[in-house]
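S.K.: mind looking at a prediction? Sequence and model below.
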Amino acid sequence: MRNLVWGFLCFVLFYSCKKESGCGYGDHNIVAPANEQQDVETYLTSNNIYSVGKDASGLYYQVFDHGEGNSNPGLCSQVELTYTGKLTNGTVFEQKSTAFTLGSSIEGFRKGIPLIKKGGHMKLYIPPALAYGSKEIKDESGKVIIPANSILVFDISLTSFY
């Protein structure tokens, strides 16, 4: 009985320390459906885009510069980056420098950005399930800037993270 109580106390202590030190973001384990992955592959092939990596989730990417340093950002990292977001028809829907906690972003960013280090440069090809899915994204005036079920293309430079 004494060992059981001691074990329970150790568990509670470990769990509370772990909970306090984490940021609350975990892996969602989302995988894009096969038809969305095929749509991205079709886009890549029809645009003569080769040397592309593929994550198990169905995220496609190109790393142009891995960056420098010994570490990569994680879900709890505050990332500072510059990016251009486009639709597959070439329409730019967003271009900016920004900072945010990686775990609070779309799944494609959560999976892709940790592939580079500070100073790295990459392109992400994100199927809808790893972005906004069947939800339209509108600007402040109510105009749709990202149609539902869109493949997104992001050109990203990771300025810094901490």
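M.R.: Perfect, I can see it now.

S.K.: hey, let's count contacts and neighbours off CA atoms from now on
M.R.: OK.

S.K.: which SS class is the residue nearest the centre of the chain?
M.R.: Geometric centre of the chain, nearest residue: F109, 1.5 Å, by Cα atoms, centre = their mean. Under DSSP: H, G, I helix; E, B strand; the rest coil, F109 falls in the helix class.

S.K.: dropping in the other structure now:
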Amino acid sequence: MVIITSCKKDEYDQAKQLATDEKLINEFVAANKIENVKRTDDGLYYVIIEPGTGSVVYNANTAVNVKYSGRLLNGAVFDSNTTGTTLTLGGLIYGWQLGIPLIQKGGKIRLLIPSYLGYGQNAIGSIPANSVLDFDVELVAE
């Protein structure tokens, strides 16, 4: 006799994950005394350090040259570029697509990105699944 059983994996609950991410972000902001944090309607947390100058209207095809550092909330750096790299806005994680248009050339912004605006349930390299991401981004040129 063969008995077949199935194990139901925990289903992803986006609302529950968002609540967890927002709690982590708010605790991180308070613990690190980060001032002037704003939140978009989409859930991106950001601080404009320098707005930059210009009047570029961004779209998915806009090429941007950026310097950046990406960290997990524990401070572990998972990626950085200090010389500048050109990327197409539409090819970036959604948190960047929302954040970059908030500044212009020469602008600097800090992005605190809930997991669903980053890599979501997917582990990417040294970034665990459901990770909140912390980026410092400088827009060198559009």
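M.R.: Nice, thanks for sending it over. Please read all numbers here as calculations on a predicted model, not as lab measurements.

S.K.: what's the equivalent of the residue nearest to the centre of structure 1 over in structure 2 in contact with, if anything?
M.R.: F109 of structure 1 maps onto W96 in structure 2, with residues paired by TM-score structural alignment. Shown in contact with W96 of structure 2 (Cα atoms under 8 Å, 6 or more residues apart in numbering): L89, L111.

S.K.: again, only using 7 Å
M.R.: W96 of structure 2 makes no contacts at all, as judged by Cα atoms under 7 Å, 6 or more residues apart in numbering.

S.K.: same check on G107 of structure 2?
M.R.: G107 of structure 2 neighbours (Cα under 7 Å, 6+ apart): E50, P51, G52, E138, L139.

S.K.: spatially nearest residue to the third one, not counting backbone neighbours?
M.R.: So that's G52 of structure 2. Counting by Cα to Cα, 6 or more residues apart in numbering, G52 of structure 2 lies nearest to G107, which is 3.7 Å off, once chain neighbours are set aside.

S.K.: same question for the last one.
M.R.: Using Cα to Cα, 6+ apart and skipping residues adjacent in sequence, the residue nearest L139 of structure 2 is V66, 4.7 Å away.

S.K.: how about the one you found, what's its match in structure 1?
M.R.: Match for V66 of structure 2 (TM-score structural alignment): L81.
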